[in-house]
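Novice: predicted model and sequence below, questions to follow.
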Amino acid sequence: MSSGSQPTAEGLSGPRVTQFSIFLSNRVGALLDVVKVLNERNIHVLAISVQDSADTAIVRIVVSDPESVQQIFLEHAIPFSICDLVVVELKEGATELGRLLAALLAAECNIFGSYALITRPRGRPALALHVEDNECAVSVLRSQQFTILSQSDISR
């Protein structure tokens, strides 16, 4: 192997944070059942978004240990999908939202979904973004002095 190291997955497309989209029946307690299964394994939900309909709900979560969650969901027959998010620290809080959105608009980077983290990494608010092009979003936001957080930044 050459003296240069291989690029990591994080180096190729920027910091990654995994989002799980869980498909649940729309019944009382369904979400609690999932959270209990995770908490029993000392895994915490760090961010959550719920979209429900008459029969089903799609719950999008970011967790403290995504590597373990996939296997847990398979063991418990919980249907899910995975995608990568861009998580942005808002050093000045909510007042930076307009600047963040303007930067993504200028780069024509579409936002498919967004939600705040329950936790406050480094004591500051953070926003999870599901965007059309993660590399573009990371590059543009970094050029505007936003801090992009990785899974290790937000996990305990």
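Specialist: Looks like it arrived, so ask away. Numbering: from 1, shown residues only.
Novice: contacts, neighbours, all on C-alpha from now
Specialist: Will do.
Novice: would you map the strands across the chain?
Specialist: 17-25, 45-52, 56-63, 80-89, 111-116, 126-131, 147-149 (DSSP state E).
Novice: most tightly surrounded among those?
Specialist: strand 126-131 (a mean of 22; mean count of other Cα atoms under 10 Å).
Novice: could you check how far residue 48 is from residue 2?
Specialist: 43 Å (Cα to Cα, to the nearest Å).
Novice: what's the closest of the strands of the chain to residue 99?
Specialist: Between residue 99 and the strands of the chain, the tightest spacing by Cα to Cα is seen for strand 80-89, at 12.2 Å.
Novice: who touches stretch 126-146?
Specialist: Around stretch 126-146, the neighbours that count as contacts under Cα atoms under 8 Å, 6 or more residues apart in numbering are 13-14, 47, 84-90, 100, 103-104, 107, 109-117, 120, 147-148.
Novice: got another one to weigh against that:
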Amino acid sequence: MPKNYDSGDETETQTMRGRDWPCLRQFCVFLENRVGRLNDLMRQLESLDTRVIAMSIFDSVDFAMVRLMFNDADRAREKLELSGFLFSENDVVGVQLPEGEKPFHDVCSALVKAEVNIHHAYPLLYRRQGRGAIAMFVDDVDQALQILQEAGHRTITENDLHDDDEYL
């Protein structure tokens, strides 16, 4: 409902993002490559209400880029903003690995056929019905989601991360 300014009626604000958003949020945190910096980051972020579900580290001599995903992206964003660490956010595609002999190949094949490039990928500490999942940073999120769903793959939403049934 749009707000009617003349009548004084208020409406609930709605955004496109939320727990049913079809992709996941990846946080990229810039760290100096010094002993203890990753520990400082984890000490400030991990808690009962914010669980790290994925981490990947790109390391160089002077700095490290830590890619993180959380069970609650909104709460993680708040903590990162308060922490003083430099970070950015990206949309990534989460997909549950299918049953079968070659689950990674099945997922990658669907995207290759559509010429969607996977820039990087890493596993999620997520299990549902005995199956794991991966997060992928791709060059076209919308197309990747459509292709994966058309190929019968189950994509993971932010809401799924709250309802994880087998914490690792």
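Specialist: Thanks, I have the structure now. From a predicted model like this one, the values you see are computed outputs, not experimental measurements.
Novice: centre of the chain versus stretch 37-47 of structure 2, how much separation?
Specialist: Stretch 37-47 of structure 2 sits 18 Å away from the centroid of its parent chain (Cα atoms, centre = their mean, to the nearest Å).
Novice: do the same with stretch 72-91 of structure 1
Specialist: The mean C-alpha position of stretch 72-91 of structure 1 is separated from the chain mean by 7 Å, Cα atoms, centre = their mean.
Novice: circling back: export the strands of structure 1 as TSV, with columns for distance to residue 155 of structure 1.
Specialist: Below are the strands of structure 1 laid out as TSV (distance: least, Cα to Cα, whole Å):
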stretch	distance to residue 155 of structure 1
strand 17-25	10
strand 45-52	8
strand 56-63	7
strand 80-89	12
strand 111-116	15
strand 126-131	13
strand 147-149	10
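Novice: stretch 85-93 of structure 2 corresponds to what range in structure 1?
Specialist: Using TM-score structural alignment, stretch 85-93 of structure 2 corresponds to residues 78-86 of structure 1.
Novice: could you do stretch 50-65 of structure 2 as well?
Specialist: Going by TM-score structural alignment, stretch 50-65 of structure 2 sits over residues 43-58 in structure 1.
Novice: so how far is that stretch off the chain centroid?
Specialist: 13 Å.
Novice: first-to-last residue distance for it?
Specialist: Stretch 43-58 of structure 1: ends 20 Å apart by Cα to Cα.
Novice: which residues sit against it?
Specialist: Contacts for stretch 43-58 of structure 1 (Cα under 8 Å, 6+ apart): 21-26, 35, 38, 59-65, 115-119, 128, 154-155.
Novice: cool, stretch 22-42 of structure 1 as well?
Specialist: 44-45, 52-61, 69, 72, 78-81.
Novice: and for residue 116 of structure 1, nearest residue in space, chain neighbours not counted?
Specialist: residue 127 (4.5 Å; Cα to Cα, 6 or more residues apart in numbering).
Novice: ignore the last one, residue 20 of structure 1
Specialist: Leaving aside its sequence neighbours, residue 20 of structure 1 sits nearest to residue 82 (Cα to Cα, 6+ apart; 4.8 Å).
Novice: cheers, nothing more for now.
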